[in-house]
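# Sequence and predicted structure, then a few things I'm wondering about:
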Amino acid sequence: MLMPTLKPIPIDTKNKTFWQKVWILLTCVRNWELVDDWVFIMPCGTLIVIPRGFVMDGASTPRFMWGLLDPVGILLIQGIIHDYGYRYNYLWAVDGKGCRYKYHEGQGREFWDKIFLEVGLHVNEMQITGYLSWLMLRLFGGKAWEENRIRNAPELLPQ
């Protein structure tokens, strides 16, 4: 499996008050940008492409769970795919002729949460971690889904 190349996005703490910096320390999550298009073969065999320039935070795991479910550790691969699915409600896929198309466009939150679980089980082969992270996602992911519907992010195209 080819791993994605990620660039950390700086967290702005310059010219902040002490208490603002404490708040950032306790609540802020680092974002990461894909440096290149990233190709992944889904468990079903579909080749997907997440375009370069996509910015994500990994799996939006509640901070108290990071010791067990690191958002850019064991959850990285399914987190990238899931974050893209949440943002755009589709993934870019490539067919046998090399043509790209929108994979499962418009399927909704429950579908992307299921993809998170399937990819996690496929990549990590860890049932407990897979189901625990999926449960956290089902319990706490609604806000992120709704925020992405409002965000209406500009479309990114694979190269």
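Everything's here; your move.
# going forward, measure contacts between C-alpha atoms and count neighbours the same way
Fine.
# tally of neighbours for residue 128?
Residues near residue 128, counting by other Cα atoms under 10 Å, number 10.
# Report the secondary structure element holding it.
helix 127-140 (DSSP states H and E).
# this is the other structure I want to compare:
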Amino acid sequence: MKGAPGGKSKGYSYTETSCLYNRIAVPSGFTYDGASVPRIAWSITGIRPDGLLRAAAAVHDWIYQWKGQLPRGSHAFRIDEFPWQDAIGRWRRKDCDRLFGRMMREAGVPSIKRKMAYLAVRLLGGLSW
């Protein structure tokens, strides 16, 4: 992924692991705004739309663009060592926002910044959904 504050995706895949694996694939060339952080908020909150936040923002924006109903091939799952299968169903906005928070945590975004970004998508994300 390149460019700040957003840019075009070079492609990204996030895999969540447990006994059930989920994979979200953001295609190469997907344009996103890098977490929609207004410039004025950069200095106030310390949250910038790049760096550790970037991958979480790309996946979050991808799911939001489709209002949770991802196109075929974008979301797959598998159980243990079985082959990947296309996932059927729609993401709820709340679950998409939770994934955003989880990906930020796994990327090492500091707790206070992560909580502010999560709260912002919960409060304002409905405008884009």
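The structure has been received and is ready for your questions. On a predicted model such as this, the values are computed, not experimentally measured, just so you know.
# Could you quantify their similarity as a TM-score?
Laid over one another, the chains give 0.73 as their TM-score (TM-score structural alignment, normalised by the length of structure 2), with 118 aligned residues with a Cα RMSD of 2.6 Å.
# thinking again about what came up before, in structure 2, what range does the helix holding residue 128 of structure 1 match?
Under TM-score structural alignment, helix 127-140 of structure 1 corresponds to residues 111-124 of structure 2.
# Buried residues of the helix holding residue 128 of structure 1, list them for me.
129, 130, 131, 133, 134, 137 (16 or more other Cα atoms under 10 Å).
# How about the contacts made by the last one?
It stands for residue 137 of structure 1. 61, 113 (Cα atoms under 8 Å, 6 or more residues apart in numbering).
# Relative to residue 130 of structure 1, how far out is it?
As for residue 137 of structure 1, its distance to residue 130 of structure 1 is 11 Å (criterion: Cα to Cα, to the nearest Å).
# that older thread, same list, the buried residues of helix 127-140 of structure 1, but as a markdown table with distance to residue 59 of structure 1 please.
Below are the buried residues of helix 127-140 of structure 1 laid out as a markdown table (distance: Cα to Cα, whole Å):
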| residue | distance to residue 59 of structure 1 |
| --- | --- |
| 129 | 13 |
| 130 | 12 |
| 131 | 14 |
| 133 | 9 |
| 134 | 10 |
| 137 | 9 |
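# Going by distance to residue 119 of structure 1, which of those residues wins?
residue 130 (9.0 Å; Cα to Cα).
# For residue 57 of structure 1, see how far away the closest one is.
Distance from residue 130 of structure 1 to residue 57 of structure 1, by Cα to Cα: 18 Å.
# wait, doesn't residue 33 of structure 1 sit right on residue 58?
No - when contacts are counted by Cα atoms under 8 Å, residue 33 of structure 1 is not listed as touching residue 58 (10.2 Å).
# measure residue 94 of structure 1 to residue 101 of structure 1 for me?
With the distance defined as Cα to Cα, residue 94 of structure 1 ends up 6 Å from residue 101 of structure 1.
# Who has more neighbours out of residue 33 and residue 58 of structure 1?
A direct count of neighbours by other Cα under 10 Å for residue 33 of structure 1 and residue 58 places residue 58 higher, at 23 against 17.
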